[in-house]
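[1] next come a sequence and a model predicted from it.
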Amino acid sequence: RIEYPGAYYHVMNRGNRREDIFLTNKDRQGFVDALADSCDTYSIKLITYVLMDNHFHLLVQTPQANLSEFMRHFLVTYTVRFNLRNGCTGHVFQGRFKSLLVDEDEYLLPLSRYIHLNPIRSKRFKDADIPTKTEYLKEYSWSTFAGYCYLRKRNKNIDYSWFLCTYFGEDTAKARRRCREYVYQAIDGEIENPFEAVVHQSIIGAQDFVDWVRQKLPRKAQREVPALNRLQHHISVERIIAEVAKAGNAKAADLRDRKTKLKDLRQMAIELSYRYSNYKQKEIGAIFGVDYSTVSQSRTRLKTKLNSSRKLKKQFHRIRAQIEKMAIPKI
């Protein structure tokens, strides 16, 4: 599997012999509880999930490049608890889980929508009208969708604010409505399938992202993309700030200053710290003198700027390439 710190994954697994993995709602709640326990143990950021009768989908980020360890722990934990609760023995899941590395910039948002639409992508809803489908999605208990739309339906183990701030600008009633409408828009007509962008059976991403991953592979691994070793080690935020400052002919102290005139460089330093350090947004914010939400907003603003300015995007990629060289362990 392709593993590196900060990577995003779509993860899926089915029941053994395609049998149900949930017999009752106690099993479903047990699944959610086991998932929360494993995410906490392995410092996993859980973004979305949906539970169906005989399979599940997850969208996660792995700050510590430990997807395999996390999933092994989670699947074993759920299997043991399921068997004890139901007086069963043997396997619950069908072999190893499947995972795809996800390009955050281009595919994380549409993939989250595809996952959240799973409950109505069945024969049962083939001829159902739109109001029936939207109501079912809104009331479906075993998905993160409702929590992104309504505060009262939130799960304390999900960081809803990060996703909403990143893709809808803020975590407010207006942003939650926009998130809800984004999903509902795909109900009326053919549902967009992000899995059509899968490359090498391992990656969902645009070509520049695929090229970025390929550049990190040793020659042998380029021929065997699924069998990739971990790519990076963590870099301190201080080193990242220094590198960004050097690239912009500035001082590191200027980038840490909240009142700096070098807004673009400061936002780049924040974004690259998020991608390549082992710091969480709250910890990054402390270094830059801001709170957690401001870090998220800064990253969102930078993403908008990069999409509208070719010159700025070129500068960012040049600095990121230098940071990546620092992130590759020497063998």
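    Structure received.

[2] okay, CA-based contacts and neighbour counts for the rest of this
    OK.

[3] for the helix or strand harbouring Y182, packing partners?
    Per DSSP states H and E, Y182 falls inside helix 173-185. When contacts are defined as 3 or more C-alpha pairs under 8 Å, 6 or more residues apart in numbering; DSSP states H and E, helix 173-185 packs onto helix 104-116, helix 145-149, helix 160-168.

[4] report all helices and strands that the shortest one contacts.
    With contacts taken as 3+ C-alpha pairs under 8 Å, 6+ apart, helix 145-149 sits against helix 130-139, helix 160-168, helix 173-185.

[5] what's the second one in contact with?
    It refers to helix 160-168. 47, 109, 147-148, 170-171, 175-176, 178-179, 293, 296-297, 299-300 (C-alpha atoms under 8 Å, 6 or more residues apart in numbering).

[6] go again using 10 Å as the cut-off
    For helix 160-168, contacts defined as C-alpha atoms under 10 Å, 6 or more residues apart in numbering pick out 46-48, 105, 108-109, 144-145, 147-149, 151, 154, 169-172, 174-179, 281, 292-301, 303.

[7] second structure for comparison follows:
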Amino acid sequence: MHPQRPNSHRLRHGRSSEPGRGYLVTTVVHQRKPLFKDWQLGRLLVAELRLAHERRDVNSLAWVVMPDHLHWLVQLEKAQLSDLMQRIKSRSTLSINRAMGRKGALWQNGFHDKAIRDNQDLQPCARYIIANPLRAGLVDRIGDYPLWDTLWL
């Protein structure tokens, strides 16, 4: 157990990976540093999300890269949720650290996930995700924010 995050061990409690099920996944940059204010770094993360979709590990339904975290709505296909997130975080750490000329942790340990019970809830969840930059006051129109996408356009 990490002293700064005393309940992080609870993130895994009850986690499952069910093919075809929708999951809302959130992961946070180490020490909440707003690395993705640099949109070019955010695009390196986006490349990893797209690769997971192209490999058919997941059906990527919606995502938004915020300055210090990622929200991603997926339907699992071939991948297990924990394996998927380990791969995304590891590969993005390598490419982003290389671009920044640095070493070390990029992401906080673990991630938060929420299984979506009813596939009818996927589209409202996607709308909620992509509205994050608006709610955070980063832009006045979602079209002005460069680091988001959704299947429902």
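    That came in fine, so what should we check first? All values derive from a computational prediction rather than experimental measurement.

[8] now the TM-score, please.
    Superposed pair, TM-score by TM-score structural alignment, normalised by the length of the second structure: 0.81. Supporting alignment: 139 aligned residues with a C-alpha RMSD of 2.0 Å.

[9] quick one: the strands in the stretch 151-300 of the first structure?
    For the stretch 151-300 of the first structure, the strands defined by DSSP state E, counting those that start in this stretch occupy 198-199, 203-204.

[10] H116 of the first structure is nearest to which of those?
    For H116 of the first structure, the closest of those is strand 203-204, at 17.3 Å, according to C-alpha to C-alpha.

[11] which bit of the second structure covers the closest one?
    With TM-score structural alignment applied, strand 203-204 of the first structure matches no range in the second structure.

[12] which elements pack onto that strand?
    Using 3 or more C-alpha pairs under 10 Å, 6 or more residues apart in numbering; DSSP states H and E, the elements in contact with strand 203-204 of the first structure are strand 7-14, strand 98-102, helix 104-116, helix 207-216.

[13] quick one, helices of the second structure?
    In the second structure, the segments counted as helices under DSSP state H are 39-54, 81-100, 122-130, 132-135.

[14] need those in JSON lines (columns: mean neighbour count and distance to G143 of the second structure).
    Below are the helices of the second structure laid out as JSON lines (neighbours: other C-alpha atoms under 10 Å; distance: least, C-alpha to C-alpha, whole Å):
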{"stretch": "helix 39-54", "mean neighbour count": "18", "distance to G143 of the second structure": "14"}
{"stretch": "helix 81-100", "mean neighbour count": "16", "distance to G143 of the second structure": "25"}
{"stretch": "helix 122-130", "mean neighbour count": "18", "distance to G143 of the second structure": "10"}
{"stretch": "helix 132-135", "mean neighbour count": "16", "distance to G143 of the second structure": "10"}
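
[15] can you put those in TSV and add distance to D144 of the second structure?
    Below are the helices of the second structure laid out as TSV (distance: least, C-alpha to C-alpha, whole Å):
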stretch	distance to D144 of the second structure
helix 39-54	12
helix 81-100	23
helix 122-130	12
helix 132-135	9
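
[16] check contacts around A62 of the second structure.
    By C-alpha under 10 Å, 6+ apart, the neighbours of A62 of the second structure are 24, 71-74, 122-123, 125-130, 148-152.

[17] state the distance from it to G101 of the second structure.
    Noted for A62 of the second structure: a distance of 30 Å to G101 of the second structure, by C-alpha to C-alpha, to the nearest Å.

[18] what's the burial count for Q207 of the first structure?
    Under the neighbour criterion other C-alpha atoms under 10 Å, Q207 of the first structure is assigned a count of 12.

[19] repeat that for R32 of the second structure.
    R32 of the second structure, neighbours per other C-alpha under 10 Å, totals 13.

[20] what's the counterpart of it in the first structure?
    So, by TM-score structural alignment, R32 of the second structure is matched to R18.

[21] surely that match and N54 touch.
    Yes - under the criterion of C-alpha atoms under 10 Å, R18 of the first structure makes contact with N54 at 6.2 Å.

[22] who touches both of these two?
    Counting by C-alpha under 10 Å, 6+ apart, the shared contacts of R18 of the first structure and N54 are V92, F93.

[23] what comes up buried for stretch 57-67 of the second structure?
    Judged by neighbour count using 16 or more other C-alpha atoms under 10 Å, the buried positions of stretch 57-67 of the second structure are D57, V58, N59, S60, L61, A62, W63, V64, V65, M66, P67.

[24] tell me the one of these nearest L49 of the second structure?
    Using C-alpha to C-alpha, the buried residues of stretch 57-67 of the second structure come closest to L49 of the second structure at S60, 7.6 Å.

[25] once you drop chain neighbours, what's closest to the equivalent of the closest one over in the first structure?
    Structural alignment places S60 of the second structure opposite L46 in the first structure (criterion: TM-score structural alignment). Sequence neighbours aside, V60 is the residue nearest to L46 of the first structure in space, at 4.7 Å (criterion: C-alpha to C-alpha, 6 or more residues apart in numbering).
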